[in-house]
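Peer 1: Below are the sequence and a predicted model; questions follow.
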Amino acid sequence: MTSHVTAPATALADQLPGWVRLLRAPNPGPMTLDGTNTWVLRQPGRPFGVLVDPGPAHAGHLDRIVAAGPYAAVLLTHGHPDHVEAVPTLAGRVDAPVQHAVADGTTLRVGGLTVTALATPGHTGDSVCFLVADTDGQRVILTGDTILGRGTTVVAWPDGDLGDYLTSLERLAAYDGVPALPGHGPALVDCAAAARFYLAHRQARLDQVRQVVAAGVTDPAAVVAEVYADVDRALWPAAEWSVRAQLAYLQRSDPQ
């Protein structure tokens, strides 16, 4: 029986490149863990940096973001409010373009850093990860909510799609040894290891749902009660999003 995962999917990264800085927003909760991670990427001594996921419109958090500037660009991993709510206010305080829905393969070069967008739909339809490399070959991947620092993420049906999510995890599984900087929780030492863990967990959950459906339970809320019985009930509404995504996936992949 697959149990609810609350621990990191792989080892924590105890050291990150000197051009990575975390500004964690003060919005902790069941879905946001310790709060939304806002990442600032800037080579030491370089004037401009890159800001990823400004987070909530919290005055103190915005002040810290502005103080850590200036920025050449503001990037968004996806459009959920806990990642982008600050954008309208921030636009009036920093002189940097906000990059919405960055296309796969788009490359940005700022102060010795090369940032490449990787389309990773699944959690949401617009989810993007960012592969960042410096001139010495050090790399990190900013994973938004596609891979979290603790536990697993939700497939936010109907915008999120499980088939897309599995494909995105397979793509991220190619980045062995590259640290993952998630949208929530601590940084992880190996993006690929985390992606493979997520893939195995998703397949196990899918098998559970398949068995429950075969037994005649098809109502999403009833499936949640069966499959996610070990999960805090406060998270059941989010679990139902994933269940609906799983049921839609099974309808496509397991035709009667």
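Peer 2: Happy to help now that I have it.
Peer 1: all contacts plus neighbour counts: C-alpha atoms, from now on.
Peer 2: OK.
Peer 1: The stretch 51-200 of the chain: strands as residue ranges?
Peer 2: 71-75, 98-99, 107-110, 113-119, 128-133, 139-144, 180-182 (DSSP state E, counting those that start in this stretch).
Peer 1: do you know which of these lies nearest Asp14?
Peer 2: Closest approach to Asp14 among those is made by strand 180-182 (11.8 Å; Cα to Cα).
Peer 1: Show the end-to-end separation of stretch 106-120, please.
Peer 2: 13 Å (Cα to Cα, to the nearest Å).
Peer 1: residue boundaries of the helices in this structure?
Peer 2: Along the chain, counting by DSSP state H, helices occupy 59-67, 81-84, 87-91, 162-172, 191-214, 220-227, 236-253.
Peer 1: what's the closest of these to Gly151?
Peer 2: For Gly151, the closest of these is helix 191-214, at 9.2 Å, according to Cα to Cα.
Peer 1: the inter-axis angle of the closest one versus helix 162-172?
Peer 2: Interaxial angle of helix 191-214 relative to helix 162-172 (axes from the mean of the first three to the mean of the last three Cα atoms, to 10 degrees): 160 degrees.
Peer 1: take the one below as the second:
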Amino acid sequence: MSTAAAPGRPRAPLPDGPATERAVCVRAANPSPMTLDGTNTWVVAEPGSDAAVVIDPGPLDEEHLRAVVRTVEEAGRRVALTLLTHGHGDHSDGIARFAELTGAPVRAVDPAYRVGGEGLAAGDVITTGGLELRVLATPGHTHDSVCLHLPADRALFTGDTVLGRGTTVVAHPDGRLGDYLDSLRALRSLVADRGVRTVLPGHGPVLDDALGAVDYYLVHRANRLAQVETAVENGHRSPAEVVAHVYAEVDRSLWPAAEMSVRAQLDYLREHGLI
């Protein structure tokens, strides 16, 4: 879910096929101002393995779900496991049908989205068909958001925590800005310490400068927070007033999403005694 442009970040072409040695994107046909080019469903497998992991089946779109299955099968593989980065419908609505098509369990933080599978928690290491994925809890966009580190490709699946274009919404009241800032800092540490180069997002293009992307998000969030604080000091009290003042350059179709982020920012400022 995007509310702002992010100029100057190096990026690879829009994903619709192989993105790294182990990751292939199948993009859903659900483009919108909130989903950018559509939801990126990721098929991940170790070279030579007959087992694949699917990340974020996407919307309940039969054509898309079957395209994901076809992508797996044409590579001589089967879907062994499905993972969910968070529970928003553009990532999760297709879960039940996808489980029917594949027979594979679904693992998610929120029990409501699990199908015959375990949960996901920080520090979990998923090994399927020789593939290794490491789970990093990244709440903030939603309470149940996770990112998945693919060490072998020095890559990171970020769901909606970091997008391929623009910046994400803190989906108040489920999302909390303090949690989101902590998650971005944790991502920065992971990226810097583990040499992660590539961001494989839930929407938009692949980014080939992971550290630059996370740093941009941290700076953007700090700037927006300062703008909101100043707006309140200047008498813009309601979330709608703050949006009109701070997000004036953003397309008005995105103002409802921006208002969610503003509500999260106002809560954060109140919690820290800044307004």
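Peer 2: Yes, it's here. From a predicted model like this one, the values you see are computed outputs, not experimental measurements.
Peer 1: re earlier: in CSV: the strands of the stretch 51-200 of the first structure, plus mean neighbour count and distance to Thr38 of the first structure.
Peer 2: Shown next, in CSV, are the strands of the stretch 51-200 of the first structure (neighbours: other Cα atoms under 10 Å; distance: least, Cα to Cα, whole Å):
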stretch, mean neighbour count, distance to Thr38 of the first structure
strand 71-75, 21, 10
strand 98-99, 16, 14
strand 107-110, 16, 18
strand 113-119, 21, 16
strand 128-133, 24, 13
strand 139-144, 25, 10
strand 180-182, 30, 9
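Peer 1: Show me the one of the ones you listed that comes nearest Ser168 of the first structure.
Peer 2: strand 113-119 (7.7 Å).
Peer 1: mean shift of that closest one relative to the second structure?
Peer 2: Its aligned residues in the second structure lie a mean 0.7 Å from strand 113-119 of the first structure after superposition (mean Cα distance after the TM-score superposition for the first structure).
Peer 1: What lies in contact with that strand?
Peer 2: Here strand 113-119 of the first structure makes contact (Cα atoms under 8 Å, 6 or more residues apart in numbering) with 42-43, 102-109, 126-135, 168.
Peer 1: one more time with 6 Å, if that's ok
Peer 2: Asp104, Gly105, Thr106, Thr107, Leu108, Val128, Cys129, Phe130, Leu131, Val132, Ala133, Asp134 (Cα atoms under 6 Å, 6 or more residues apart in numbering).
Peer 1: before we move on, the earlier item: mind putting the helices of the first structure into JSON lines with distance to Gly49 of the first structure and mean neighbour count?
Peer 2: Compiled in JSON lines, the helices of the first structure are given as follows (distance: least, Cα to Cα, whole Å; neighbours: other Cα atoms under 10 Å):
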{"stretch": "helix 59-67", "distance to Gly49 of the first structure": "11", "mean neighbour count": "15"}
{"stretch": "helix 81-84", "distance to Gly49 of the first structure": "18", "mean neighbour count": "20"}
{"stretch": "helix 87-91", "distance to Gly49 of the first structure": "15", "mean neighbour count": "15"}
{"stretch": "helix 162-172", "distance to Gly49 of the first structure": "25", "mean neighbour count": "20"}
{"stretch": "helix 191-214", "distance to Gly49 of the first structure": "23", "mean neighbour count": "19"}
{"stretch": "helix 220-227", "distance to Gly49 of the first structure": "43", "mean neighbour count": "18"}
{"stretch": "helix 236-253", "distance to Gly49 of the first structure": "34", "mean neighbour count": "19"}
